[in-house]
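Visitor: Fold the following and give me the result.
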Amino acid sequence: MAHWLFQEEHELLRRSVRSWVEKEVKPRVPEWEEKGEFPRELFARAGELGFLGLTFPEEYGGSGEDYLAGAVFVEEVYRCGSAGVAAGLVASTGIAAPQIYKFGSPELKERFLPPTIRGEKIGALAVTEPNAGSDVASLQTTARREGDYYLVNGSKVFITNGVRADYVVAAVKTDPAAGKNGISLLVVEKGTPGFSVVRKLDKLGWHTSDTAELVFEDCRVPRGNLVGQENLGFYYLMQNFVWERLSMALGGVVGAQLALEEALRYAQQRVQFGRPLSKFQAIRHRLAEMAARTETARCLTYHALALFVSGQDAVTAVAMAKNYACETACYVADEALQIHGGYGYMMEYPVQRLWRDARVGTIGGGTTEIMREIIAARLVNG
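Guide: Here you go, the predicted structure:
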């Protein structure tokens, strides 16, 4: 059912993305899950269809549409049933490239945005470190100026797209003594001496999304690769966190919806004691609660999206949406697995993947605890 927030052009886009996902992505998900990655060519295909440049201007190869179009893409690509595929595609143009588009020099934009929008280059945002996750101000990777270069030393972990990224937008300390006021963003390209991918991380969920640990050892990065102004990186990151968290909320709603659909399908087909599971009151009430929570998460997320696209302060609403939607995805997936009984614990049933993929939603992009702190701080401080 169409929602009032989306106009006719958004629904046309939705049908286009959904058709692509149903025909070219979803059928291959089991194969990609087994291999632990999806092909790089998928970026190029999404770029060819115009899906990676929806929110970027035409001068860089985008289509100049609004963030509602971006939200439609996020929702529909998550419907492939593999959050890892969605995370990989969304991270490049929804998390990494926006830092360059919003704050980078004209030269950086020309070098990185068009090939990223075409899907020829893959981007990653490198913030989290072994000893600095939610506390971004405490990151320890340093970048010391030496003539026309920055000498970068440190490490990053849990970096989505980090294994095969052609470039990473790395958060570094250019003034280690200044806390959050000493953070800058540097674009570090693949193949730069001193920059290496230590390993691809083995995860509980998001199997198709490559997640890396990165190391910088006397890595020389040209000063021209500085994004925006030196020491303003923390504030740049905070501005795009709103969209990143909104994207995760949208993904959470879709994950919950898919889990509900799997549970309903199974309950209608599985016969016990002479009748389908869907005829038992205990199961029917579970399904009702799952549906209600999913719809509540959708409404809260769309409310936050409406505030965001209208240019209003959406920080609190997005924190609420991200928190509730991702927690709901975990709850609904767990209930769906329980309804499947022993079969839910078998790898051949999609519900186990939905259950595994949902869990990271309450951690990545800001934990549930951080979201609650944001909400509480704004309630108390006004």
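Visitor: From here on, just use CA atoms for contacts and neighbour counts.
Guide: OK.
Visitor: wait, what's in contact with V29?
Guide: By CA atoms under 8 Å, 6 or more residues apart in numbering, V29 lies in contact with 80-82.
Visitor: tell me which element it falls in.
Guide: With elements delineated by DSSP states H and E, V29 resides in helix 29-35, which encompasses its position.
Visitor: Helix or strand: which one has L214?
Guide: Per DSSP H and E, L214 falls inside strand 211-222.
Visitor: Over to M290?
Guide: Counting by DSSP H and E, M290 is found in helix 281-309.
Visitor: quick one: buried residues of that helix?
Guide: Neighbour-count burial for helix 281-309, counted by 16 or more other CA atoms under 10 Å, picks out 283, 286-287, 290-291, 293-308.
Visitor: Secondary structure of G205: a strand, I assume?
Guide: No - G205 is assigned coil when assessed by DSSP: H, G, I helix; E, B strand; the rest coil, not a strand.
Visitor: Please provide the structure for the following sequence as well, for comparison with the first:
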Amino acid sequence: MKLNRQHELFRESVRMVLDRECVELVDDWERDGVMPVHQLCKTLAAEGLLGLTMPVEDGGLGLDLGYSYVWAQELGRVPAGAPAMALSVQTDIVAPLLARAGTPEVRRDVLRPAIRGELVAALAATEPAGGSDLGALTTTAVRTERGFTVNGTKAFITNGSVADFAVVLCRTGEAAGIGDLALLVVPTNLAGVRQVRHTGKLGHRSCDHGTLTFTDVEVPAAYLLGEVGEGYELQTRTFTRERCFLAVVALGQAERVLRATVHHARRRRVLGRALTDHQAIGFRLAELDAELDLVRSYAGEAYQLLADGAQCLREASIAKLRATRLLREVADVGLQVRGAAGYLGVDDVERTYRDARAGSFAGGADEALLHLIAGHLTGTEQE
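Guide: Purely as a prediction, here's the structure:
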């Protein structure tokens, strides 16, 4: 990714904000299992961080994607995955979708308040029976005189039980296959919407995840994004930016853990020598460092393709696949190097080890990404 001095100055600024608003507080959030996402969004919005690349006319800053790239890197420095998971939905998944396909009413009622930190967003595509197969969705949106009636259930949704609105992928029944999919903005205060929080998660314990159930929910026609039948295409475009963003966040997390592990290994002595002086440890850390450089370079190129307006779902999927796998590997080695102390959770590596497991399915399961990559290879590409 091509960055200039302005991007680096922004990095210094956003790092100070995240240190103050997240790094110093995240241990308490994780202990309590709750992150004050509404207050956090308001605070970050006051710093201009919720609309970095959004149109100026909608309250954003209208900046280039280099700022999104730096934002993702810095979120990766936070010693817990929860803030990045919750905020990525707000800034780099839902907001760009609303800016691209939202009606004037959606921009006025939803996008602009979200950029101001007044509304928390969710993207509701995954259902209890699965999320990777978009063509198998069962949530319906039946056209009425005033708009659509929505029925169905979405599960494992980031910000699901606290969101003020959700962008919901629905089946309309107006065409065959994926041609009848539509995206609707559904305020969660509408009659018939029920939100339930998931608890007892392995990782991302302070990030809200929940189930959204829709029972005869009446949604205005103006809250349709694009046209009926464009849901699949819009969702695929969303996947592209989401996967680029998640890849860069994962690499930021991997770098943080690797640096901390090297620091620990240099100070810890076994058989009279630092752990880094034992080839079994030193070479393993060197391999991870080399892999981190390679994957970071590839993810940066994928982000640059995105910034240039190129079709890069394949590249985004590769970046996300390799970055999240590398994070799991780095966290595993970090825990091993610390031994029993790591298992007891004396620092944030144990937390990262738990959080990193979600990378194999959040934002696209590894198997779904490999299926897409294989499709490009064989000429049968399909999400």
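Visitor: that older thread, and the helix holding M290 of the first structure, which stretch of the second structure?
Guide: Matched against the second structure by TM-score structural alignment, helix 281-309 of the first structure falls on residues 279-307.
Visitor: From S196 of the first structure, how far off is the residue nearest the centre of the first structure?
Guide: Nearest residue to the geometric centre of the first structure (CA atoms, centre = their mean): A87, 4.6 Å. Using CA to CA, to the nearest Å, one gets 22 Å for the distance from A87 of the first structure to S196 of the first structure.
Visitor: next one: V172 of the first structure
Guide: In terms of CA to CA, V172 of the first structure sits 16 Å off from S196 of the first structure.
Visitor: For the two, indicate the residue with more neighbours.
Guide: V172 (27 against 18; other CA atoms under 10 Å).
Visitor: Need the counterpart of the more buried one in the second structure.
Guide: The equivalent of V172 of the first structure in the second structure is C170 (alignment by TM-score structural alignment).
Visitor: quick revisit: and the next element down the chain from the strand holding L214 of the first structure?
Guide: Next along from strand 211-222 of the first structure, by DSSP H and E: strand 226-227.
Visitor: Output the residue interval of the second structure matched by that next one.
Guide: Aligning strand 226-227 of the first structure against the second structure (TM-score structural alignment) gives residues 224-225.
Visitor: how big's the offset between that stretch and the first structure?
Guide: With both structures laid over each other, stretch 224-225 of the second structure and its partner residues in the first structure are 1.4 Å apart on average (mean CA distance after the TM-score superposition for the first structure).
Visitor: Tell me how far that stretch lies from the chain's centre.
Guide: 22 Å (CA atoms, centre = their mean, to the nearest Å).
Visitor: Need the contact partners of it.
Guide: When contacts are defined by CA under 8 Å, 6+ apart, stretch 224-225 of the second structure is touched by residues 98, 101-103, 182-185, 231.
Visitor: Identify the residues contacting the counterpart of E58 of the first structure in the second structure.
Guide: With TM-score structural alignment as the matching criterion, the partner of E58 of the first structure in the second structure is V56. V56 of the second structure makes contact with G62, according to CA under 8 Å, 6+ apart.
Visitor: Now do V56 of the second structure against D216 of the second structure, distance only.
Guide: The value you get for V56 of the second structure to D216 of the second structure, if CA to CA is used, is 36 Å.
Visitor: And A121 of the second structure, by the same measure?
Guide: 21 Å.
Visitor: In terms of neighbours, single out the busier of these two.
Guide: Legend: neighbour count by other CA under 10 Å for A121 of the second structure and D216, higher for A121 (31 against 17).
Visitor: quick one, what contacts that one?
Guide: 89-90, 94, 114, 159, 163-167.
Visitor: if we can go back for a sec, now, which of the contacts of stretch 224-225 of the second structure sits nearest A331 of the second structure?
Guide: Distance to A331 of the second structure, by CA to CA, is smallest for L98 among these, at 35.0 Å.
Visitor: quick one: the strands in the stretch 251-382 of the first structure?
Guide: For the stretch 251-382 of the first structure, the strands identified by DSSP state E, counting those that start in this stretch occupy 271-272, 275-276, in order along the chain.
Visitor: would a markdown table of the ones you listed with distance to E146 of the first structure and mean neighbour count be doable?
Guide: Output for those, formatted as a markdown table (distance: least, CA to CA, whole Å; neighbours: other CA atoms under 10 Å):
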| stretch | distance to E146 of the first structure | mean neighbour count |
| --- | --- | --- |
| strand 271-272 | 71 | 12 |
| strand 275-276 | 71 | 13 |
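Visitor: Among those strands, which comes closest to S16 of the first structure?
Guide: Comparing these against S16 of the first structure with CA to CA, the closest turns out to be strand 275-276 (35.7 Å).
Visitor: Which strands and helices lie in contact with that closest one?
Guide: Applying 3 or more CA pairs under 8 Å, 6 or more residues apart in numbering; DSSP states H and E, we find strand 275-276 of the first structure packed against helix 233-269.
Visitor: could you say which helix or strand contains A155 of the second structure?
Guide: Remark: A155 of the second structure resides in strand 147-158, with elements defined by DSSP H and E.
Visitor: which residues of the first structure does that strand align to?
Guide: Strand 147-158 of the second structure covers residues 149-160 of the first structure once aligned (TM-score structural alignment).
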